[in-house]
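Novice: The sequence isn't on hand, but the structure is:
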């Protein structure tokens, strides 16, 4: 139940969505595409933070969320920080979001501004998991690309 980021990147990395529930960068699915709190603003907030800070910081999440909220909400994780850490090479043209049986080809900008749905009703996605890919504008929110196992850059 991991997701690999590899291909035309400086640092291939492996993600474990099962630990994101305590990550401060997670967003409630229903609020992620709310016009009052645009996804782009959230990305800018995280990308503007001190790069020397250890990520992820989990102390605020433990204080902010009570157990009932954690067990009832669906959560998404912006992909931006992970891709920034992997350092996509400047000559990369496309990203392929891969599942066990299929793939979705997207632009670099589209993947940078996208999210991964990793928890539904407070539970880790096991069927069709470990995560679902959703474009940053939410256009496939109702029909996300499921079973994401790899993000490959060409």
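Specialist: Okay, I see it. The structure presented is a predicted model; accordingly, all values stated were derived computationally and were not measured.
Novice: Every contact and neighbour count from this point should use C-alpha atoms.
Specialist: Noted.
Novice: ok, and the closest non-adjacent residue to residue 99?
Specialist: Spatially, and ignoring its direct neighbours in sequence, residue 99 is nearest to residue 148 (4.7 Å; CA to CA, 6 or more residues apart in numbering).
Novice: who's in contact with the one you found?
Specialist: Shown in contact with residue 148 (CA atoms under 8 Å, 6 or more residues apart in numbering): 3, 97-100, 129-133.
Novice: Next: residue 46.
Specialist: 25, 81.
Novice: What strand or helix carries it?
Specialist: helix 39-47 (DSSP states H and E).
Novice: Pull out the buried positions in that helix.
Specialist: Judged by neighbour count (16 or more other CA atoms under 10 Å), helix 39-47 contains these buried residues: 39, 43.
Novice: Take this one as well and set it beside the first:
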């Protein structure tokens, strides 16, 4: 269930939403309105703190960090989405990039500067989406069956 993020970017990437359940950036669908504005700032604050701690205390990588019982229970019953902005940032849109297009059951094109308001839903009620790989959640719109994201130039 992987899909590409390509187009007017320096680094086309392949996205695998099946691993997002372990990602700290995921959000419960019910909480999206409350966290949408501060999501990127919270992520950068967390990464900044981790960087500072690494400099002052040294680093210790724990790749086998187990999920807590509470996290496991939530993963088996809740619906989650991932913010799109970090993936767009990693792909590094070129200077002329202006829009993002999502291909799914319908095609949605939005301005690139709205990427921070887009979430990719990857689970519903603790299960992988049957008509996925992801849904795009943007301004009270849901685009199902999204399987390709393209960054466009000069729209």
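Specialist: Received the coordinates, thanks. Quantities reported herein were computed from a predicted structural model and do not represent experimental measurements.
Novice: Got a TM-score for the pair?
Specialist: The TM-score (TM-score structural alignment, normalised by the length of the first structure) is 0.81; 141 aligned residues with a CA RMSD of 2.4 Å.
Novice: quick one on the thing from earlier: the residue nearest to residue 99 of the first structure pairs with which position in the second structure?
Specialist: Residue pairing (TM-score structural alignment): residue 148 of the first structure is matched to residue 146 of the second structure.
Novice: mind checking how far that match is from residue 23 of the second structure?
Specialist: 20 Å (CA to CA, to the nearest Å).
Novice: next one: residue 91 of the second structure
Specialist: On the measure of CA to CA, residue 91 of the second structure and residue 23 of the second structure end up 18 Å apart.
Novice: the more surrounded of those two?
Specialist: residue 91 (20 against 10; other CA atoms under 10 Å).
Novice: residues in contact with the counterpart of the more buried one in the first structure?
Specialist: Aligned counterpart of residue 91 of the second structure in the first structure: residue 86 (TM-score structural alignment). Neighbour list for residue 86 of the first structure: 5, 9-13 [criterion: CA under 8 Å, 6+ apart].
Novice: again, 7 Å this time
Specialist: Contacts for residue 86 of the first structure (CA atoms under 7 Å, 6 or more residues apart in numbering) come out as 9-13.
Novice: hmm, which of those residues are the buried ones?
Specialist: 9, 11-12.
Novice: Tell me the residues of the second structure aligned with stretch 102-109 of the first structure.
Specialist: Under TM-score structural alignment, the match for stretch 102-109 of the first structure is residues 106-113.
Novice: quick one, helices of the first structure?
Specialist: Applying DSSP state H to the first structure gives helices spanning 29-32, 39-47, 59-64, 67-72, 80-86, 108-112.
Novice: Distance check, the nearest residue to residue 107 of the first structure once chain neighbours are set aside against residue 148 of the first structure.
Specialist: Spatially, and ignoring its direct neighbours in sequence, residue 107 of the first structure is nearest to residue 94 (4.9 Å; CA to CA, 6+ apart). Here residue 94 of the first structure is placed at a distance of 16 Å from residue 148 of the first structure (CA to CA).
Novice: which residues touch residue 22 of the first structure?
Specialist: So residue 22 of the first structure contacts 58, 61-62 (CA under 7 Å, 6+ apart).
Novice: who wins for neighbours among those?
Specialist: Going by other CA under 10 Å, residue 61 tops the contacts of residue 22 of the first structure with 16 neighbours.
Novice: Just checking the distance from stretch 89-109 of the first structure to the centre of its chain.
Specialist: 14 Å (CA atoms, centre = their mean, to the nearest Å).
Novice: Go through that stretch and flag the buried ones.
Specialist: For stretch 89-109 of the first structure, using 16+ other CA under 10 Å, the buried residues are 94-99, 103, 106, 108.
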